[in-house]
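Chemist: Whatever this is, show me its structure:
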Amino acid sequence: MAYVLLLSVSLVLCLLSGFSSSSIVHAAAAAADEEHAGYTLVVISSLKQKADCSGHRVSPPQNRTWVPLSLSHGPCSSSSSAALPGREKKPSLAELLRQDQLRVDSILMALSGSDDYADEKAKKHAAKSTTTLMQHGPVVDVNVGSASSISSSVQSIDPMASGGGSSSRRRRSMPGVTQTMMVDTASDVPWVQCHPKATAAGSGSFFDPTRSRTYAAIPCGSPACARLGPYANGCVNGRCQYRVAYPDGSSTLGTYSSDLLTITPSDAVSGFQFGCSQAETGSFDARSSGIVALGGGAESLLSQTAASHGNAFSYCVPPTPSDAGFFVLGAPTTAAATSGFVATPMTRFPRSSTFYRVVLRDITVAGRRLNVPAAALAAGAVMDSRTAITRLPPTAYGALRAAFRRRMAAYRLAPPRGALDTCYDFTGVAVVRVPRVALVFDRSAAAVELDPSGILFNDCLAFASNGADSAPGIIGNVQQQTMEVLYNVGGGAVGFRRGAC
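Modeler: Below is the predicted model:
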């Protein structure tokens, strides 16, 4: 119908101006092609988790040291495969969204400069929190310690596997104990669980410092202990203590320590400083052993390895939990490896050195810019590997939602699901015509187009409002899916390479 209407309008214009009939047809066809280019056909089943791990859809970067990355609670996660069926359940969508909102609130409170732990909102979160920190997000397997007597087995996914590949477990010549760690770009202190934890299968894997010949507790009065700053928690028997408390009521505390961190058989970090956690509050997910903190603070893994790995890292979050991604500590070193990235400046927020800030200038839907007022995006946005759903200022989100709903008018709306207020009933629909969505960053050479998995999440538009135009937005991991996101902290830029995993 739209094509016929366009052709009719072109015919009238032709009669008025004397254009030829061939020009009419050409103009109409070109306009129809342009309209079609603003959409992509998405097989709904392709956005859903499968029972088995399919491996990597795209070969990971060549000539770079990388480790497989997966989404927790999925078949590609080694911690998920170790759990007993039916005992370690994936959180419901409602629980995932609740946890996600708590994380968003904690980031926004930290950036507001308020006293997070005395704040009434934080107290309310602490009262109702059951588990928030470790339930979803990208995870990697690394080894901690150097006791050669400890046998280590980690999940290894064939880097050449594409669709139809499978995961396998094999022995690797890596010292220490394998730990499944959350990749967190919005925290500073790496930590590992150093006491037995109960799982559905019994006592889960943990790091026992007494079994590592290279382990050392960091002494009080040392420069490393002094660098803890707000995370310092006094001394016990001359050993530096740490505590990381989260506004949702969760926390970890123990001895600040150092040991060997082995990322791959050829890439190890000696003297890696981390929290050896002896106690956690809140119900942490038994599948994960701790956090690989990659924030901008002095304690983070990134800061500790800046001299040896170029003050940079990247990762690719897969489109579903049944696909595999990757994590790289370090920056691309060749021109070929850096090609394909769209870069935007990275800055810091005045109140915190932890978070990485980028600036959105606009959003496109079906190839058309929304022309969001600059004032509504002036606060910038946090790049976060752990927040799932991207939060936008209300003005920007309202424009995106209106444009998306117009373009999706052919499909039945469904009731909202938590913070997701633009949901659809795709019952009986196998293929959906989805408008393309792209984020336009400050000084980018081009807009960063999202993968369909970054547009639809559980049949809903995968964005939400952050509550105020004056508050920063947050770019979540759902929107980052299938892209290699390069944090070139030393160079002051964030890069995006589409179709990387």
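Chemist: C-alpha from now on. contacts and neighbour counts both.
Modeler: Will do.
Chemist: From His36, how far off is the residue nearest to Ile157 when sequence neighbours are not counted?
Modeler: Leaving out its chain neighbours, the residue that sits closest to Ile157 by CA to CA, 6 or more residues apart in numbering is Ser167, at 4.9 Å. As judged by CA to CA, to the nearest Å, Ser167 and His36 stand 38 Å apart.
Chemist: For the closest residue to Asn371 other than its chain neighbours, give me its contacts.
Modeler: Nearest residue to Asn371 in three dimensions, chain neighbours excluded: Asp362, at 6.1 Å (CA to CA, 6+ apart). Residues near Asp362 by CA atoms under 8 Å, 6 or more residues apart in numbering: Arg369, Leu370, Asn371, Val372, Leu439, Val440, Phe441.
Chemist: let's see this one next to it:
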Amino acid sequence: MFLKHPSSPLLLLLHLLLFLAAAAALARPSPPPNFLYLNVKPTKLELNHTHILPTLNFSDAHLQVTAQKFHNTTLKLNLLHRDKLPHVHAHRHAFNERIKRDAIRVATLIRRLSHAAAAAAQDNSYKVANFATDVVSGMEEGSGEFFVRVGVGSPPRSQYMVIDSGSDIVWVQCQPCTQCYQQSDPVFNPADSSSFAGVSCGSAVCDRLDNTDCHAGRCRYEVSYGDGSYTKGTLALETITMGQVMIRDVAIGCGHTNQGMFIGAAGLLGLGGGSMSFIGQLGGQTGGAFSYCLVSRDTGSTGTLEFGRGAMPVGATWISLIRNPRAPSFYYIGLAGVGVGGVRVPIPEETFQLSEYGTNGVVMDTGTAVTRLPTAAYEAFRDAFTAQTNNLPRAGGVSIFDTCFDLNGFESIRVPTVSFYFSDGPVLTLPAKNFLIPVNGAGTFCLAFAPSPSGLSIIGNIQQEGIQISIDGANGFVGFGPNVC
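Modeler: Okay, here's the model as predicted:
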């Protein structure tokens, strides 16, 4: 069947207007829902609402990348919460310890950015900061929330390692161990690996580390912090095995003297944006592309961590990745505002913008648990949330949380939605369990947001749980969804 082309100019105009209206409707992200329903149980929240986020597809130009080794190959690992590690058992003080680790993590991120800002104030040429400022062990951050199982050495020795999107180093505890904390696996012994090769003092890799010295011609590293956490040892090239894929000559820190809060983990897999991170070292092999999904510790399943172009999902909602030359390790995003109950809270967009000297802005971080907002923004958001939950019985504040509810005896409750409004236009509406969390076994649930002690905003891992998050470093985008996990 064929349709005749409309001959009347008026009819033609009408068809054109209808087409433009339909196209605009398709391009415009759907507004967030106003309310969600939760099933309340003694130890966890379950969401019975299926809406997560609208879909925004990029053109092919955004997705095309020069073919590399991993163009059609994806490295996929399971992610475990720290409480699921063998020989590491959660106890009644686990919540308080998690929040204590979180506070240390936030203070560390702010201090690192403050140091970068101070350097920027003295050098208005806005050069890229020395990489050495980003070589961190992650120990002070206490970022041991999610772990992957990888093989280290030849033959590969399986080790649990912390993932950290804000760190630019890969390191493991090593024999001989002068001082090591407890870990689930035997401490890695370089003497048992045929692929272990120490890095010479004059190498370019050694030059990129801070606090280095030379011992018997080998490069040594040391990273220490004010709270007593540190890792010290030798820098080496080693083989990392993920599934059936062997990745040779990865620069890792072999820590012989370590102290920190990584109970259970053998070390850290840095996934930051710097060139010494695991992502940075893979370089063109993955195009800086990886995807992760953090699953709540309250579930029996595991999350995933995938590397390569094949990890980039079709149909995800994409927003721009913002680079901070003063802090290349971190993944910044453009947040325009937050919403409650489908209504955007009146917060100036400038509150979330990156400053000239690299301070403020919004960082996506796997090592921080609770999302932080600048104090004025947090208070406006909190007040908007409490105004729509005045029918729920309040409970006293717990730890860093000042907005808590006594839900003991409730089967299900109706709560307003919480949404992130991004500068690019999309809106991410969180699952309810990502903003109301249980803090004890007595039915107390708290709003899992907190004020930031500075102008920096951090999107924490509680808010990221259950949402597939993809980092496309080559093209400069961050993706959300399209599937829950």
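Chemist: What value does the TM-score take for this pair?
Modeler: Scored against TM-score structural alignment, normalised by the length of structure 2, the superposed chains reach a TM-score of 0.76; 395 aligned residues with a CA RMSD of 2.7 Å.
Chemist: circling back: give me the more crowded residue out of Ser167 and His36 of structure 1.
Modeler: The neighbour comparison of Ser167 of structure 1 against His36 (other CA atoms under 10 Å) goes to Ser167, with 21 against 13.
Chemist: Go ahead and confirm that one touches Gln155.
Modeler: Yes. Under the criterion of CA atoms under 8 Å, Ser167 of structure 1 makes contact with Gln155 at 7.2 Å.
Chemist: which residue lines up with Ala306 of structure 1 in structure 2?
Modeler: Counting by TM-score structural alignment, Ala306 of structure 1 lines up with Gly283 in structure 2.
Chemist: Ignore what I typed, I meant Arg211 of structure 1.
Modeler: By TM-score structural alignment, Arg211 of structure 1 lines up with Asp192 in structure 2.
Chemist: Show me which of the contacts of Asp362 of structure 1 are buried.
Modeler: For the contacts of Asp362 of structure 1, a neighbour count by 16 or more other CA atoms under 10 Å gives the buried set as Arg369, Val372, Leu439, Val440, Phe441.
Chemist: Please report how far the first one lies from Thr395 of structure 1.
Modeler: The reference is to Arg369 of structure 1. From Arg369 of structure 1 across to Thr395 of structure 1, the span is 14 Å (CA to CA).
Chemist: got it, and the third one?
Modeler: Spatial separation of Leu439 of structure 1 from Thr395 of structure 1 under the definition CA to CA is 15 Å.
Chemist: One more: the last one?
Modeler: Distance, Phe441 of structure 1 to Thr395 of structure 1, by CA to CA: 17 Å.
Chemist: Same question for the equivalent of Glu238 of structure 2 over in structure 1, what's its three-state structure.
Modeler: Applying TM-score structural alignment, one finds that Glu238 of structure 2 aligns to Asp259 in structure 1. Three-state call for Asp259 of structure 1 (DSSP: H, G, I helix; E, B strand; the rest coil): strand.
Chemist: show me what contacts Asp259 of structure 1?
Modeler: So Asp259 of structure 1 contacts Val144, Gly145, Ser146, Thr214, Tyr215, Ala216, Ser270, Gly271, Phe272, Gln273 (CA under 8 Å, 6+ apart).
Chemist: all strands in the stretch 351-485 of structure 2, in order from the N-terminus.
Modeler: 362-364, 371-374, 394-395, 404-406, 412-416, 418-422, 427-429, 436-438, 444-447, 449-452, 457-459, 467-472, 477-484 (DSSP state E, counting those that start in this stretch).
Chemist: Of all those strands, which one is nearest Glu97 of structure 2?
Modeler: strand 436-438 (14.9 Å; CA to CA).
Chemist: From the contact counts, what lies against the closest one?
Modeler: Helices and strands touching strand 436-438 of structure 2, by 3 or more CA pairs under 8 Å, 6 or more residues apart in numbering; DSSP states H and E, are strand 45-47, strand 444-447.
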